[in-house]
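Asker: Sequence first, predicted model second:
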Amino acid sequence: MSEYFWPEDGIDVARRAKAAWSASCQALPIGTLVTGRVIGRQPFGVFLRIDGVPDAIGLAEITAMPAGFELPGMGAEVAGEVIWHVEHNHQVKIRITS
């Protein structure tokens, strides 16, 4: 497996995120503290399945990670804060805190 990965069911993940977008934004307002598991890893950051809101897709970009923080691996549990909602691709931006 490559260092970078997107789930095999990535198209379904994106479809579910789009269908649940309104509910995800309501459940995860900016400032919400979240935990989640890394389901995708790319050079620019990691995609997360957010605990309690399984159809929401979180994106934690490397630019929003603490200085010196290494990109988490696949399956890693992380914690963070919702910092933005990106409507055009139905992603919840997360700033990882640990």
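Answerer: Received the coordinates, thanks. Fair warning: this is a prediction, and the values are worked out from it, not measured in the lab.

Asker: Every contact and neighbour count from this point should use C-alpha atoms.
Answerer: OK.

Asker: Would you agree P66 falls within a strand?
Answerer: No. The assignment for P66 by DSSP: H, G, I helix; E, B strand; the rest coil gives coil, which leaves it out of any strand.

Asker: how close does it get to G45?
Answerer: 12 Å (CA to CA, to the nearest Å).

Asker: Comparison target, given below:
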Amino acid sequence: MPEFSWPDRSQVPASDGIDRSWPVTVSALPLGSHVSGWVIGRQPFGVFLLLNGTPHAIGLAEITAMPHHMKLPALGATVADEVIWHADHNRQVKIRLDEWHVSS
């Protein structure tokens, strides 16, 4: 398996569903709220997340929002932390990651 990968299309909600649900996603996940989910894609700049409880949302945890000593979590890892931004231009929920656990 390669070190980096884009999310598998079968795991990503349809873009029209993400667009329609964006106002609900922002309302349901205000800044500072705690979220959890699992890693569905890894890139050098961060990881893409499928968020629990928000079926039409994609999270992104960038390396700039992780402790410097930590490495990117693996595909399938369960992660949890806090919402730090809503990127309206691409409908991503930005997440700060401090911890994660490998899914069993």
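Answerer: Sure, I can see it. On a predicted model such as this, the values are computed, not experimentally measured, just so you know.

Asker: In terms of neighbours, single out the busier of P66 and G45 of the first structure.
Answerer: Between P66 of the first structure and G45, counted using other CA atoms under 10 Å, the more crowded position is G45 (19 against 12).

Asker: So which residues of the second structure form strands?
Answerer: Using DSSP state E, the strands of the second structure run over 34-43, 46-51, 58-62, 78-87, 92-101.

Asker: average distance between the shortest one and the first structure?
Answerer: Pointing back at strand 58-62 of the second structure there. Compared with the first structure after fitting, strand 58-62 of the second structure deviates on average by 0.4 Å (mean CA distance after the TM-score superposition for the first structure).

Asker: burial of P43 of the first structure, as a residue count?
Answerer: A count of neighbours around P43 of the first structure, defined by other CA under 10 Å, yields 11.

Asker: If you could redo that for I11 of the first structure, that was the one I meant.
Answerer: The number of residues near I11 of the first structure, taken as other CA under 10 Å, comes to 11.

Asker: In contact with it, which residues?
Answerer: Residues counted as contacts of I11 of the first structure (CA atoms under 8 Å, 6 or more residues apart in numbering): none.
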